[in-house]
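Colleague: mind folding the following:
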Amino acid sequence: MEKILIIGANGKTGRLLAEQLSAHPYYLPVAMIRDRSQQSFFEQMGVKTVIGDLEKDFSDAFEGIDKVIFAAGSGSKTGKEKTKLVDALGAIKSIDLALNHQVKKYVMLSSRGAENAEKADESMQHYLLAKKEADEYLKSSGLPYAIVRPGKLTNGPYTGKIKAAPIFNEKGEISRADVAAVLVHMLDPSLEGLQVFEILGGKVDIPEAIHLFLKSGQPVV
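Modeller: Below you'll find the predicted structure:
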């Protein structure tokens, strides 16, 4: 089984990732958390934890890791300095560590709007610029990667269905449970094609939607 490091494991999407990966036949999740008070949730699922803070040295978290899912985020309402530390510099440090430990694949949870962050509203721009900086660094790193950019996140139920496109010209939302399932699916080493895309809630099963998008590069709705 492959060990999957979840960075940002104690967030809402991170916890769903831990649940889904713990039930997966081929993956063994390792939840990176900032302090021991967050351990109990993961221990109840039998998920191993490792202490790591994106603003400090977290190199120990990468020992024995095969693949990484980066699901951390300071949030769009966080101050510019904190956003830069977590969403840009923290992500970049994790990419460097992934390279040093020869990680097989790095899956990034990004955000819609990151592609054109410079054009974003002022309230969101610092957040999206940080996401874009991390995305671009990952693209140039040489690591096998996937960058997933979901629409507005909800706490709705898992549907297993999405739509995917390079960039959507419409508003939309998607449940965190479906986002987590897409991130897990992107760990698959057999996937080929440009693995940078946006996702929204849709009507096509996740594996089929991703397969069709990666094959054609065209929107799957």
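Colleague: going by C-alpha atoms from here, please, whenever you check contacts or count neighbours.
Modeller: Fine.
Colleague: look up how far residue 111 lies from the residue of the chain most remote from its centre.
Modeller: The outermost residue of the chain relative to its centre, with distances by C-alpha atoms, centre = their mean, is residue 122 at 24.0 Å. Distance from residue 122 to residue 111, counting by C-alpha to C-alpha, to the nearest Å: 16 Å.
Colleague: repeat for residue 61
Modeller: Counting by C-alpha to C-alpha, the gap from residue 61 to residue 111 is 25 Å.
Colleague: cool, and residue 133?
Modeller: For residue 133, the distance to residue 111 - C-alpha to C-alpha - is 12 Å.
Colleague: neighbour-wise, which of these two wins?
Modeller: residue 111 (23 against 19; other C-alpha atoms under 10 Å).
Colleague: wait, the more buried one touches residue 147, no?
Modeller: No. Assessed by C-alpha atoms under 8 Å, residue 111 is found out of contact with residue 147, at 9.0 Å.
Colleague: which residues does the residue farthest from the centre of the chain contact?
Modeller: Shown in contact with residue 122 (C-alpha atoms under 8 Å, 6 or more residues apart in numbering): no residues.
Colleague: what distance do you get for it to residue 24?
Modeller: 40 Å.
Colleague: helices along this protein, start to end?
Modeller: Secondary structure of the chain (DSSP state H): helices located at 12-22, 39-45, 80-83, 91-100, 122-139, 176-185, 206-216.
Colleague: just the ones you listed: most buried one?
Modeller: Here the criterion is mean neighbour count by mean count of other C-alpha atoms under 10 Å, and of these the winner is helix 176-185, at a mean of 23.
Colleague: residues touching that helix, excluding its own?
Modeller: Outside helix 176-185, the residues touching it (C-alpha under 8 Å, 6+ apart) are 12-14, 16-17, 20-21, 69, 107-109, 148, 150, 153-162, 201, 206-207.
Colleague: change it to 7 Å
Modeller: Residues outside helix 176-185 that contact it (C-alpha atoms under 7 Å, 6 or more residues apart in numbering): 13, 16-17, 107, 150, 153-155, 157-160, 206.
Colleague: next, the second sequence, to be compared with the first:
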Amino acid sequence: MKPVTGLARGSGVRRGRRAGAGRVPGRTVAPPHASPSSSSSSNAAVVVPGDTVLVAGATGGVGQILTKKLVERGYVVRALSRSFSKSMELLGTHPNLTHVEADITRPETLVDGVRGCRAVCCTTGTTAFPTLRWLGKNDPDTNTWVGTRNLVDACREGKECGRFVFVSSAGVKRYDAGPPYSILNAFGVLVAKEKAETYLANSGMPYTIVRPGRLTDAPYTSYDLNTLMKGESGERREVNLSLEEELDGETSRAAVAESCVQSLVHAFMENETFSIESVLGEGPETSDEEWASRLRAMRM
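Modeller: Predicted coordinates:
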């Protein structure tokens, strides 16, 4: 199936599997007292400027860009990270920006952060292979799976969140099919992301899941080849979008961040899971209309 790009708008694309479809036994966990049929659609709506949005992982590469984009659009943003001082250093101050020091692996620290939030964007993550970043409960299973589950639970208990956007990864449905994703998943990072996806999809909260390929462009906060080589998207400002878990190309951090914004802007992106990669072309940039055109074509 050919993915949708800005150069092929309106082309027919069949709907892919929802998050959690075709689950592997023993690798997915459903939240207690929740099911896909209990989705709280009555709480879902477009998230508009002036609404409060929590960005978890705000000091990461995608998180920094997303936080700044939301502030520029007029949202009231809570930048959640483990270090208040680091958040202040990287993101600065703004009347619409609050720095929240919390740890997603410790659920008791999340209650105040999510209270009153209309939306939550989870951009947290860690390295796929063992590094010093794994110290302090920052391995993939604890950070990505347990941490995301804690954040989802905090939002469900607060009953105010109208959209939960989760940045996942390409390969979450293909790590058993050989390289490159079997290698990337050697220490379980894709299994952790898959479990987090499924938990969110079964939580009953309105959600959007974004699956980018290997991330390019500054800020370089991860420990991978693109960071070492300072990988850049260059002229690749267009995006391929697909409901299938099939894209393998690199993805600009800016494109991922903007796709999160657009997932909040457009109500029809509720309960959607899609893949994204950067390709040659001018791209939609920050135009709501251009993004809407591409996202609608993807869903046809």
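Colleague: what's the match for residue 177 of structure 1 in structure 2?
Modeller: Aligning on TM-score structural alignment places residue 177 of structure 1 opposite residue 254 in structure 2.
Colleague: so where do the strands sit in the stretch 101-250 of structure 2?
Modeller: 119-122, 163-167, 207-212, 215-216, 238-242 (DSSP state E, counting those that start in this stretch).
Colleague: wait, what's in contact with the residue positioned nearest the centre of structure 1?
Modeller: Nearest to the mean C-alpha position of structure 1, by C-alpha atoms, centre = their mean, lies residue 109 at 2.5 Å. Residue 109 of structure 1 makes contacts with 70, 71, 147, 148, 149, as judged by C-alpha under 7 Å, 6+ apart.
Colleague: which one of the residues you listed sits closest to residue 56 of structure 1?
Modeller: residue 70 (16.1 Å; C-alpha to C-alpha).
Colleague: and the equivalent of residue 52 of structure 2 over in structure 1, how many neighbours?
Modeller: Taking TM-score structural alignment, the alignment pairs residue 52 of structure 2 with residue 3 from structure 1. Neighbourhood size, residue 3 of structure 1 [other C-alpha under 10 Å]: 18.
Colleague: now do the contacts for residue 3 of structure 1.
Modeller: 27, 28, 29, 30, 65, 66, 67.
Colleague: try it again at 8 Å.
Modeller: 27, 28, 29, 30, 64, 65, 66, 67.
Colleague: please apply the same query to residue 115 of structure 1.
Modeller: residue 132.
Colleague: aligned to it, what sits in structure 2?
Modeller: Per TM-score structural alignment, residue 115 of structure 1 is aligned with residue 173.
Colleague: if I look at that match, how far off is residue 182 of structure 2?
Modeller: Taking C-alpha to C-alpha, one finds residue 173 of structure 2 at 11 Å from residue 182 of structure 2.
Colleague: without its sequence neighbours, what residue ends up closest to the residue mapped onto residue 35 of structure 1 from structure 2?
Modeller: By TM-score structural alignment, residue 35 of structure 1 lines up with residue 83 in structure 2. Ranked by C-alpha to C-alpha, 6 or more residues apart in numbering and with sequence neighbours excluded, the top spatial neighbour of residue 83 of structure 2 is residue 101, at 5.6 Å.
Colleague: just list the residues touching the counterpart of that neighbour in structure 1, thanks.
Modeller: Taking TM-score structural alignment, the alignment pairs residue 101 of structure 2 with residue 51 from structure 1. By C-alpha under 8 Å, 6+ apart, the residues touching residue 51 of structure 1 are 32, 33, 34, 35, 36, 58, 61.
Colleague: show me the subset of the residues you listed that structure 2 keeps too.
Modeller: For these, the aligned pairs still in contact in structure 2 (both residues aligned by TM-score structural alignment, their matches' C-alpha atoms under 8 Å) are 32, 33, 34, 35, 36.
Colleague: for the contacts of residue 3 of structure 1, work out which two are farthest apart.
Modeller: 27 and 64 (13.1 Å).
Colleague: who has more neighbours, those two?
Modeller: For the pair residue 27 of structure 1 and residue 64, the greater number of neighbours falls to residue 27 (18 against 14), based on other C-alpha under 10 Å.
Colleague: how close does the more buried one get to residue 80 of structure 1?
Modeller: 35 Å.
Colleague: do residue 23 of structure 1 as well
Modeller: With C-alpha to C-alpha as the criterion, residue 23 of structure 1 and residue 80 of structure 1 are 37 Å apart.
Colleague: then residue 34 of structure 1?
Modeller: 21 Å.
Colleague: same thing with residue 179 of structure 1?
Modeller: Relative to residue 80 of structure 1, and taking C-alpha to C-alpha, residue 179 of structure 1 is found at 25 Å.
Colleague: now do residue 159 of structure 1
Modeller: The value you get for residue 159 of structure 1 to residue 80 of structure 1, if C-alpha to C-alpha is used, is 34 Å.
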